[in-house]
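> output the structure for:
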Amino acid sequence: MKRALKWSVAALALVLLAAGVLRALEARRARQAAAAASAPAETVVQLAPADVVRATKRELAQTLAVSGTLRAVDSAVVKARVAGELVGLTVREGDTVKAGQVIARIEPTEYQSRVRQAQEQAESARAQAEVAQRTYDNNKALVDQGFISRTALDTSQSNLNAARSTHRAALAAVEMANKSLSDTVLASPIAGQVAQRLAQNGERVSVDARVIEVVDLSRIEVEATLSAADSVAVRVGQRAALQIEGSGGLDPAGAERSVGASVVRVNPSAQAGSRSVLVYLRLDRSNGFRQGLFAQGTLDVGRTEALALPLSAVRIDKPAPYVQVVIEGRIAHRPVRTGARGQVGGQTLIAVQGIDEGAVVVAGSVGPLREGTAVRLAPATAP
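This is a model prediction of the structure:
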């Protein structure tokens, strides 16, 4: 009787335990179903036709960014060649002068006196040379007649030679004095406009003192500075498009008008310190420009064909550049190696390696997308 009661209690305990396990499993399934029902659906990003680009082979115009200052091809600084008081300077900044035009003088009184002094000394030397000549002629006749020795004739010959040398030196002094007198007249060596007036009337100037600077604006070039690496690709004759400050006017697209230019010279030496190289570009037109204006633009150094993307599509927010490629409806990040840049239709393109031709790449205007994000392409852009 007691044994039957024990087995009944054990069976009841097993039944209760099994019922508890079943209730726990059903509750777990209910929680999982509720969690699945409440979980949000995967977000799908819709990409418009303008949001993607295709990697295609393009012919890129390789360009270099250049900037520099406008310089007149011909310019000159008129300097004082003799010291003295400056007189007769009437031109000022902006005045037009002609080649050979007298612009100022150095007070000539002192130099005129020096010319007269040198002339008088030359006359004295000439007279002494004539006396020495007559003495030599007389002594020669006496030697022929045997009245004096040959030594006396040699002495008179030496005196004659010395007198002639003194006369020639005096004549050279006259030429030097005349040269100094002519140097008192300051003339412009070129035609152009006065850029600077560096002295005033009545001022006593020294030798090589700067008086005025004249520039010829009929021919203007840009003095641009390039790095040593960039300068290797530059050749005489290459074309450039430059924007010059103050050039005035906009093109139909609303951008500042560009001015064409050509490379005319490349400096064979690098600049000390910076190791940069100076490149000189001649403007196609120079009217309306002034020396010292700033110019910047691009220099066309060649063309190449390569797989290219817009520069904005290559992202650099990681240690290595990459692009966001659409593969089977999801975003994949693909690292790329970049190459030459070029302009096509006003857009900057860059050569890339690491993706296939025809790959669909997210444009730079979309922004970063997490790798694996689901995307849906508009019908116009679907592969």
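> can we go C-alpha only for contacts and neighbour counts from here?
OK.
> show me which strand runs longest in this protein.
Looking across the chain with DSSP state E, the single longest strand is strand 56-79.
> now the other sequence, so there's something to compare against:
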Amino acid sequence: MKLFVVTLVALAGLLPQLALAESGYRVVPTMVTDWKTVYGQIEAKDQIPARARLGGTLVELSVSEGDMVTAGQELGRVVDAKIAFQLDALDAQIAALESQMANAARELTRGEELRTRGVITVQQLDTLRTQAEVVGQQLAAQKASRQVTEQQASEGVVLAPVAGRVLEVPVAKGAVVMAGESVATVAGGGFYLRLSVPERFAGALQQDAPIAIDTAGRSVEGRLAKIYPLIAGGRVEADVEVADLNSEFVGARVLVKLPLAMREAVLIPAEMVRTRSGLDFVNVSGPGGTVERAVVPGPVEVIEGKPMVEILSGLTGGEEVVAHVE
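Here you go, the predicted structure:
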């Protein structure tokens, strides 16, 4: 019985050491990325104005800022009152030419009958046939002119150039607009982030590099899709593609972390650092046992889903850090 108790006491003394050994972490210098935090602005790939193709009065306007539209959807309608009068005039001319055409056809039929009886000459019959053809061509020309005017009237309908969100409606119903004037601006084709980076960091930007983005309180990852070669005002512009970018507000600014350089750092699991009396400590295992050492922690990075804290001072690499045991 005494031997059994002694054995239990010995095992109890070894349990903390076994737990420390199992929870130990060998400190190895690791290459980490230096990040530069900048602001990116949400932009639409396509911002196309829906223009009026006809000058006149805007009698209908069916959209406002923020509405979602489809390509080809009717946004408004412009009416030019003069077109109705032009159509009436063309209809009158067509009616007159149709009457002339009917009379010319009757004259030609009568002339063909008289020619068979030898009453008129071939030249007179050709004259009647020419008159009928001329009136027919004039009638066709007037009908074509009417189709042109009808097409102009149909161009009063303002259509959405692309599917997307309406960003701006600079006119109101009842306004007089000119041909080519914008009635609404539609953003579509997807959204991306436009960055403006100081030129001293231009050499560190790499095509297709992963970009960390903080938008709407959540972190997402994007891809540096394009770097523009023109430097304007000491800044370089670049575009970042994001799969699930929040596009509720076009032009909104979000925080973007750019990878600039790689450096060597000492990282340990964040739970191995204990703060006491304003100081930070880690347990370091050595030949003489476990000792507590003061360290200066840096930023925390999530690596493979696990928070790791950078140790700026107190560890150099090669030590074995063990978890604190309560």
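> TM value for the aligned chains?
TM-score for the superposed chains, counting by TM-score structural alignment, normalised by the length of the second structure: 0.56, backed by 244 aligned residues with a CA RMSD of 4.7 Å.
> still on that earlier bit, list the helices and strands the longest strand of the first structure packs on?
strand 185-187, strand 210-226, strand 294-310, strand 337-344 (3 or more CA pairs under 8 Å, 6 or more residues apart in numbering; DSSP states H and E).
> average offset of the following helix or strand past that strand relative to the second structure?
Next in sequence after strand 56-79 of the first structure, counting helices and strands by DSSP states H and E, comes strand 84-87. Taken over the aligned residues, the distance from strand 84-87 of the first structure to the second structure averages 1.7 Å (mean CA distance after the TM-score superposition for the first structure).
> okay, and strand 84-87 of the first structure goes to which residues in the second structure?
Taken onto the second structure by TM-score structural alignment, strand 84-87 of the first structure occupies residues 56-59 there.
> other residues contacting that stretch?
76-81, 172-179 (CA atoms under 8 Å, 6 or more residues apart in numbering).
> do the same with stretch 94-103 of the second structure
Outside stretch 94-103 of the second structure, the residues within contact range by CA under 8 Å, 6+ apart are A132, V135, G136, Q138, L139, Q142, K143.
> one more pass at 7 Å, please.
Stretch 94-103 of the second structure is contacted from outside by A132, V135, G136, L139, Q142, K143, using CA atoms under 7 Å, 6 or more residues apart in numbering.
> closest one of the residues you listed to A10 of the second structure?
Closest approach to A10 of the second structure among those (CA to CA): K143, at 111.1 Å.
> okay, and the residue lying closest to that closest one once chain neighbours are set aside sits in which element?
Spatial nearest neighbour of K143 of the second structure, excluding adjacent residues (CA to CA, 6 or more residues apart in numbering): I94 at 6.9 Å. Using DSSP H and E, I94 of the second structure sits within helix 81-116.
> the helix or strand just after that helix vs the first structure, average offset?
The helix or strand immediately downstream of helix 81-116 of the second structure is helix 122-154, counting by DSSP H and E. Once fitted to the first structure, helix 122-154 of the second structure is off its aligned match by 2.0 Å on average (mean CA distance after the TM-score superposition for the first structure).
> which elements pack onto helix 122-154 of the second structure?
The contact analysis (3 or more CA pairs under 7 Å, 6 or more residues apart in numbering; DSSP states H and E) places helix 122-154 of the second structure against helix 81-116.
> average gap between the helix it packs on and the first structure?
With mean CA distance after the TM-score superposition for the first structure, helix 81-116 of the second structure departs from the first structure by a mean of 2.8 Å once superposed.
> return the set of buried residues in that helix.
Neighbour counts using 16 or more other CA atoms under 10 Å place 87, 90, 93-94, 97-98, 100-101, 104-105, 107-108, 111-112 of helix 81-116 of the second structure among the buried residues.
> next: stretch 296-311 of the second structure.
P297, V300, E301, M308, V309, E310, I311.
> most centrally placed residue in the first structure?
Using CA atoms, centre = their mean, the residue of the first structure that lies closest to the mean C-alpha position is A224, 2.3 Å off.
> got the contact list for the nearest residue to that residue once chain neighbours are set aside?
Leaving aside its sequence neighbours, A224 of the first structure sits nearest to G68 (CA to CA, 6+ apart; 4.1 Å). Shown in contact with G68 of the first structure (CA under 7 Å, 6+ apart): V222, E223, A224, T225, F294, A295, Q296.
> save these as JSON lines, and put in distance to G273 of the first structure too.
Listed next are these as JSON lines, based on distance: CA to CA, whole Å:
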{"residue": "V222", "distance to G273 of the first structure": "22"}
{"residue": "E223", "distance to G273 of the first structure": "18"}
{"residue": "A224", "distance to G273 of the first structure": "17"}
{"residue": "T225", "distance to G273 of the first structure": "13"}
{"residue": "F294", "distance to G273 of the first structure": "23"}
{"residue": "A295", "distance to G273 of the first structure": "23"}
{"residue": "Q296", "distance to G273 of the first structure": "23"}
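> top of the residues you listed by number of neighbours, please.
Greatest neighbour count in the contacts of G68 of the first structure, by other CA atoms under 10 Å, goes to V222: 29 neighbours.
> so that one sits right up against A72, yeah?
No: contact criterion CA atoms under 7 Å: V222 of the first structure and A72 do not qualify, at 8.6 Å.
> so which bits of stretch 282-300 of the first structure are buried?
Here stretch 282-300 of the first structure shows R282, L283, F289, R290, Q291, F294, A295, Q296, G297, T298, L299, D300 as buried, counting by 16+ other CA under 10 Å.
> surely Q157 of the first structure and Y136 touch.
Yes: in this structure, Q157 of the first structure is within contact of Y136 by CA under 7 Å, at 6.0 Å.
> from the contacts of stretch 56-59 of the second structure, which land in strands?
G76, R77, V78, V79, V176, V177.
> next, count neighbours for the aligned partner of L70 of the first structure in the second structure.
Matched by TM-score structural alignment, L70 of the first structure corresponds to I42 in the second structure. Burial of I42 of the second structure is recorded as 23 neighbouring residues (other CA under 10 Å).
> pick the most buried one from the helices and strands packed on strand 56-79 of the first structure.
Greatest average neighbour count among these goes to strand 210-226 (a mean of 22), per mean count of other CA atoms under 10 Å.
> tell me what that strand is packed against?
Checked by 3+ CA pairs under 7 Å, 6+ apart, strand 210-226 of the first structure has strand 56-79, strand 192-197, strand 277-283 packed alongside it.
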